[in-house]
Every structure is written in C-alpha cells, then in structure tokens.
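Chemist: Could you look at this predicted model? Sequence included:
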Amino acid sequence: MEIYNKLIKKEAKLAVIGLGYVGMPIAISFAKQIDTIGYDYNPKKVELYKEGVDPTKEVGDDAIKETDLEFTNDPAKLKEACFLIVSVPTPINHDKTPDLTPVTSATRTIGQNLSKGSIVVYESTVYPGVTEDVCIPILEEESGLTHGVDFVVGYSPERINPGDKVHTLETITKIVSSSIPEYLDEIGKVYEIVVKAGVHKAPSIKVAEAAKVVENSQRDINIAFMNELALAFDRMGIDSKDVIDAMNTKWNALGFTPGLVGGHCIGVDPYYFVYQAENLGYHSQIISNGRQINDGMGEFIADKLIKELIRTGKTPIDSNVVILGLTFKEHTPDTRNSKVNDIIKRLREYDIKPTIVDPWASAEDAQAEYGVSLTDLADVKDADAILLAVGHDEFKALSFEEITALFNQDLANDKRIILDVKSILNKKAFTDAGYSFWRL
C-alpha cells in the first residue's frame, strides 16, 4: 500500500477537486489526518474559504478557520497530489438528460496535471459506465499517460446528506471500487483514514456507479408513491398526514412522507439511470413515472393556493402571498434545483408576485438562479396567504401568535390561508381558530 503509507507519513498529498457541499467536508476531514489540497476552479469561492467563511454551512466557519487544508484555484497544485478525489456536481440539462460538463471539465484539468503513479477517485454521481468509458480516455488524452500502467481510477459515490449533522462522512459506510482490482484495498484503506464506519468494496466501478443512482431512485419512487396518495386524498377530502400517522403505527411502515423533491441528488440521479437504460433499449416505467409525479408537485401546490384564494373571495393578482422557504431542503443554504421555484413560477403565471423568506438561503444565489429577492421575516406583514415550503427550525419555532401577526389584521380568520407543505404547524390550533388551513 504505497500511496496509503506515503499519505500517512505525510510524504505525499491528497487533493479534493470541487469544494462544494460534498467536497468541502471530505477535504476538511482528510486535512485533519494528512496533507490535503482543496482545489476549486472558482476563485471567489476559494477566497471565501481563505477568509474563513463557509458558504455551504456544512462544516462551519470555525472549521474553515482552523483547518490545515490548502485552498487553491491553481490547477498546477494538483501535480503535488498522488491521490485525487473528484467531487463536482452532475446536473441535468433542460431536457432532463445528464450534463457531464462539470465532470469532463474537471477530468481535463486533472489530466493536464496528473502525476505518474497516481490514483484518481470519482465521487460525482454518474450513470454506470461514465468513469471508465468517458473519464479514463480523457485522462489518458490530456496526460499522455496510460491507464493501468501509469495511473489507476476508482469510484466511490458520495453519500453525504447536506444539512444532516448526524449522518456524516465519518458515520456512513463508504462504497469503494477500482478499475484495477489490485488497487481496491489501497483505495479502501485511504478512505478508512477518515470514514470510521468502514468501507464496502464493490466488485466493479459500474456496480458502485449503479448503487448510487439506485439509492436515490429508490427514495424518489417511495416519495412519489406518497405524493400520488396525497393527490388522491386531496380529492377525497382526507388529510394525508392523518393517514400516514395511522399507517406508521405498524412496525414495518417505511416512514416516507409527501413533499417537494428537489436538490442535486434525489431530484436528479434518477434521470441518469433512465438516460442510460434508454440508451440500451430499455424504457424505464416506474422510475420515469415517479419522476413525473414528483416534478409536478410544485404546480399542484401552487394551483391549490390559487383555488384557496378564490374560494375565500380574494383576487389572486391582488393577493399578498408569503412563501416561507426557498432552499431545496431544510437546514442548508443550497437552492440548486429547488422545487419551491416551481411554485413561484406557477404563481407568476397568474401575475402573483410572492414574498419569499428564507434565513438560510443566499440572497445572491436566489437572485441569480431564480430572479427572487429575499425578504426578512421581520418585514413580513399584511399577508393574505402563507405557504410553508421548507421545514427550517426557524419556521418550526414560530408560535400561533407569531404566524397570526404575519397576516393582514383586517382579515377575518376564515379568510386567512395557510398551506403547510411540510406539516410543521399545529393544524388543530389553526382550524379551531377558523383559519383556512391545508397541508400536503
């Protein structure tokens, strides 16, 4: 285990390429044990890190200030590393096909600075075959080196759950794989430097790639089932949460709930699987239909709000709608692929200009990605309708009185509309007070 021993003895360096929500925690963890380079092509992001600021809020400003991690946007620094971890985003195009540009771009940068004898491990989510069929040829082309002779490639799917402080890099079993079987143990040993839960050694890179997309596709399908139930229960006049609470009293209930499915994993990875399956002549049915259901939930919720505005005698275009939450999930500033934006877009079709509140989201990102200006909760008043879209603790902590203060005080209670997408409010308190209250 030549590379592992060199890393432990600090005779060699490890590099993480891509310092985002996934790459940063990995880089910080390795930097506690071995000499580590953190590379990102974005100079602005690197400068923030050097100033001790963590825009991802995944590890926190203190961890950034205290780390020995070497931050850089100079690709030439990658020549100093013998173990390179690629952790860049893998989004989808407008037509729902995979966008491999970030991965191929990072691969070209690595290839141009690849030292002989190195191991390159990809963590970015891809469909089976990308690492070996797309990335390895690029590495060979850019470096002039030969795979299997001068360098080895591995795949270890990221499993970090942004915003989750319990299931972290150190506590989640790491899947590892290698293009050359003889190097599998070495790759696993390097990851075990920081992953205390240990590693699972997959028999091939394609198996490891498939495991990642299947993990998230499975969750996507289960949530789609709950969303389909919510759509049906709404027509039946049944509260879906009441049904779920009853169902969950059985020991083998799975605990899934309906909701908006966005972000860069569950809302994206199934499309990678579907894309490759269809390339090989198989048309996905369950996964594709699940995606269709989940992708339509934002529009359904927006339409429900519009119907409530009309039912309570309001003119939608003149109504003051307040949306609490913009990030794709609670307790993260990540707004990428947020399905809250689907609600906003649908409301805008009716010339409704909602007020958006999110204490976690970056005002700059909100404006750049969605053309949304964020408002402080303290400045919200005279609301006709409040839609709770994200379960941030700040929203969960709001009392009945604090929610009430956000409304137009001239409105009768039965004219005050609350849509609780995350089911975080006390429904009985508001319905007993006569509010128009609905939850998904």
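Modeler: Yep, it's here.

Chemist: rest of the way, CA atoms for contacts and neighbours
Modeler: Fine.

Chemist: Nearest residue to residue 104 in space, please, no chain neighbours.
Modeler: residue 135 (6.7 Å; Cα to Cα, 6 or more residues apart in numbering).

Chemist: quick check, that neighbour in a helix?
Modeler: Yes. Per DSSP: H, G, I helix; E, B strand; the rest coil, residue 135 lies within a helix segment.

Chemist: Would you quantify the distance from it to residue 102?
Modeler: Note on residue 135: its distance to residue 102, by Cα to Cα, to the nearest Å, is 11 Å.

Chemist: When these two are compared, which one has more neighbours?
Modeler: Under the criterion of other Cα atoms under 10 Å, the comparison of residue 135 against residue 102 puts residue 135 first, with 21 against 15.

Chemist: OK, contacts around the more buried one?
Modeler: Contacts of residue 135 were listed using Cα atoms under 8 Å, 6 or more residues apart in numbering, and they are 103, 104, 107.

Chemist: In addition, the following structure is provided for comparison:
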Amino acid sequence: MEIFERIRTKKDFLAVVGLGYVGLPVAVAFAEKVKTLGVDINQEKIDIYKKGIDPTNEIGDEEIQRTTLEFTSDPTRLKEAKVIIVAVPTPVNGDKTPNLAPIINASKMIGENLSQGTIVVFESTVYPGVTEDICAPILEKESGLLCGEDFKIGYSPERINPGDRVHTLKNIQKIVAGMDEETLEIIAAVYELIIHAGVYKAPSIKVAEATKLAENAQRDINIAFMNELAMAFDRMGINTKEVIDAMNTKWNALGFYPGLVGGHCIGVDPYYFIYQAEMLGYHSQIIAAGRTVNDNMAIFVTDNIIKKMIQSNINVKKSNIYIMGITFKENCPDMRNSKAVDVCKHLATYGIKVNVVDPIADKTEFRQEFDMELVDIKDVRNADCLVFLVAHQQFKNLRTTDLRKLFKQPRLQTKYVFIDIKNIFDQKAIEEEGYSYWSL
C-alpha cells in the first residue's frame, strides 16, 4: 500500500486523463483530497478550464475556480503520477462497431510517459478484454516496461449520470477491479478517498468491464419495451403515460418511460456488447432488438409531427416549427449522439426547416456543428408547431400563458400543434387552449 500512502500524503501525483463529462468531476473530486493532475490533449478545453469556466455544467464555474486541480495538456507531466485514471470517450463507428481509437491513443500517450511502479486504471466503457488484451500491451510497448512487474493495471467503470444533481459521483457506489489482489486493494483505497457510498470489489477486470455494459444494456432494453408499448398504444388511441401511471401502482413495476435514447452511454454501450458477443459466435437477440427499437424512435416521432400538422390543416413545408431541446438529455449540454438531432435531420429530409431552442446547449458548439444559430426562447414567435423533445427545467417552468405567446394567433379550421415527447405538460390543459397535443 506504499503507493496509496504516497498519494494520500500528497508526496506523489494522481492524474486523470480525459477531462470531459466523466473525467472532470473525477479529477476535481480527487483534487480535494490529493495532488491531482488533469490531463487533456485539447488545449482549448484546458484554457477554458483555467479561466474558471465549466462548459459541461457537471461541476459549475465556482467549483472550477476553487479547485486545486492542475490543468495541463502536457503529457510528460504523467511521469510525475503514480496512479493514472483514464476517462476518455469510447464511441462507436458509423457501422455501430466500437471505436477504440481514443482509448488506444490515450494508452500510447500514457505508455510514452509511464513511470515504474505506476498503476493505470481505466474508466472508459469497453467490452470485456480491452483493458488486459489491448491497452496493457500498448502500455508495455510504448514504455518498455512489463505489466505486472513494472506497472499494474485496473478497471473501474464510470457511473456518472450527466446532468443528475442527486446521483452524483460521490454517492454512487464505485466498482473497482485490479489485475491482482494487491492492486485491487490499492485502487479500492484510492477511490474510497472520494466515494462516500463506498466501493464494490469486482473479482476480475473482465467482470468489471462486463458490468458496465450489462447496466446500460438493461436500461436500454427497458426503455425499448416502453417505446414499443408507446408505438402500439398510439395506434390503439391509448395514452401511454396513463397506462404507465396505472401500472406503476404495483410494487414491482420498474418505473421506466418511453423516450429518445441517445447520448454516449445507453445509446452506445450495448453495441460494445453486441460486437464482442458476435466476435465469439453469439448473435445478440434481445439487446440488438432493443437497440433497433430505440434507434428508430426518432423516425416515429418525426412521422407523427408531420401527421399531426397535416391533420391540423397546416402547410408543413411553409410552417414555423420550433424544436425545444437539442441535447441528448435534460439539464445537460451534451449533444453527442442526441436523438433530438436525428429528429431535426429526419424533418430536413422532407424539406422542412426547423428552428432550435435550447437554453442548455453551447451556442458556439451548436453553430459549428449545424451551421445555424440557436434561438432564444424569448424570441420564439408565431409558431405553428412546438416540439418539446428534452425536459430541461427551463421548459418545465413554462406556464400556459407563456406557451400561448409562442404560437400564432388562433385561426379558423387550424389547430396549432403541441408535441410533448417527455410529457412535461398537462395534456388536458394544453388541449383546452385549443392546441392539437401528442406525446409518447
């Protein structure tokens, strides 16, 4: 436990590689307890953090300004660290196969700057075997050191829920795993410095890797089930939320709701499981089917937007449509793999131009990504259709009188359309205002 003691007593650095939605909160939390380096190759991101600005909204500007975390883009600083935590993204390619480039590149960078006796802990979501069979050999090759003798490896899947102010890093139990018993105990002790909920010691690195995939695949499947119900109930003329509310009166109901499933975890991680299973000769059935259902929900939503507008005698191609929310989930600025974006793209295939309102999304990032400007909610006027895709708190705060100001003046034989994917508003109240309402 000498490494732990040197970290605990601030004689050596702990480093976090990758300062995004996962790495930043981890690094800031450790900086409260030990000497910590925050390493990211994106110099622009480092400069923003040094200015005391948190574009992720996970920590907040005040916390960034207070932290003792040392921000750097210089990978040679990793030589000063005895524990290195890797929190780079692991996306998928266009064909839904794992894109391991970020974690491979991070492993190369760490290997080039790896000191003898260091423990490298991976948090990035991967399929079982990546840490030991892909990352460790890269570390060995680049460093000239031998894994197990000169340095050790471990794995601790990230469990941060972006935008969640209740289930935060410190109060979610942390799964930890090490390549041997000694490494496991050191990694557990290190994380116990910041995790109030304690740690769970997995029996192996592969078990820890698999656990993360299983967690997110389970959630993906449950939402896919609710989405399938929503599509069927829509055809039956039944309100899905009313069914769920009734169902949830039973003690063993799971409390899931239909919705657009995007982001960099639930919308991605099941593909890592599917890929590895297929490499070993097993074709996923339930998990793959769940992904298919959830990936196609944007098309289902788009078709219903158009259908409701046609039924309301609105000229769709000349209509004024506002998409309310473009990030992948509520109260989070992350637009990666957002299914709200997919809805906009599907509408565009019909020649429909939309306006996008999102008080959380980064305006500069949105402009660079889509070559258009976000609309401030105070500037929304004369809408034919409002499409609430994301349940940001600012949207929840809107009253009926506020909503009335966003639409065009009422016109005979025309009902303006109100799409409420997340059931933010009361359907009866909206319909009493004379709008045509639809939700999942």
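Modeler: Looks like it came in fine. Model, not experiment: these values are computed from the prediction.

Chemist: returning to that earlier point: including secondary structure and neighbour count, could the contacts of residue 135 of the first structure go into JSON lines?
Modeler: As requested, the contacts of residue 135 of the first structure are arranged in JSON lines below (DSSP: H, G, I helix; E, B strand; the rest coil; neighbours: other Cα atoms under 10 Å):
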{"residue": "103", "secondary structure": "helix", "neighbour count": "26"}
{"residue": "104", "secondary structure": "helix", "neighbour count": "18"}
{"residue": "107", "secondary structure": "helix", "neighbour count": "24"}
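
Chemist: Which one of those residues is nearest to residue 418 of the first structure?
Modeler: residue 103 (42.3 Å; Cα to Cα).

Chemist: Give the full set of residues in contact with the nearest residue to the closest one once chain neighbours are set aside.
Modeler: Of all residues not flanking residue 103 of the first structure in the chain, residue 88 sits nearest, at 6.4 Å (Cα to Cα, 6+ apart). Listed by Cα under 8 Å, 6+ apart, the contact partners of residue 88 of the first structure are 17, 18, 19, 20, 23, 102, 103, 106, 123, 124.

Chemist: The second one contacts residue 87, correct?
Modeler: Yes. Contact criterion Cα atoms under 8 Å: residue 18 of the first structure and residue 87 qualify, at 5.1 Å.

Chemist: These two: which is more packed in?
Modeler: Comparing residue 18 of the first structure with residue 87 by other Cα under 10 Å, the one with more neighbours is residue 87, at 28 against 25.

Chemist: Going by residue numbers, what spans are strands in the stretch 201-350 of the second structure?
Modeler: For the stretch 201-350 of the second structure, applying DSSP state E, counting those that start in this stretch gives strands covering 321-324.

Chemist: what about residue 352 of the second structure, how many residues close to it?
Modeler: 17.

Chemist: Wasn't it part of a strand?
Modeler: No. Going by three-state DSSP, the assignment for residue 352 of the second structure is coil, not a strand.

Chemist: Return the distance of it relative to residue 316 of the second structure.
Modeler: Counting by Cα to Cα - residue 352 of the second structure and residue 316 of the second structure are separated by 7 Å.
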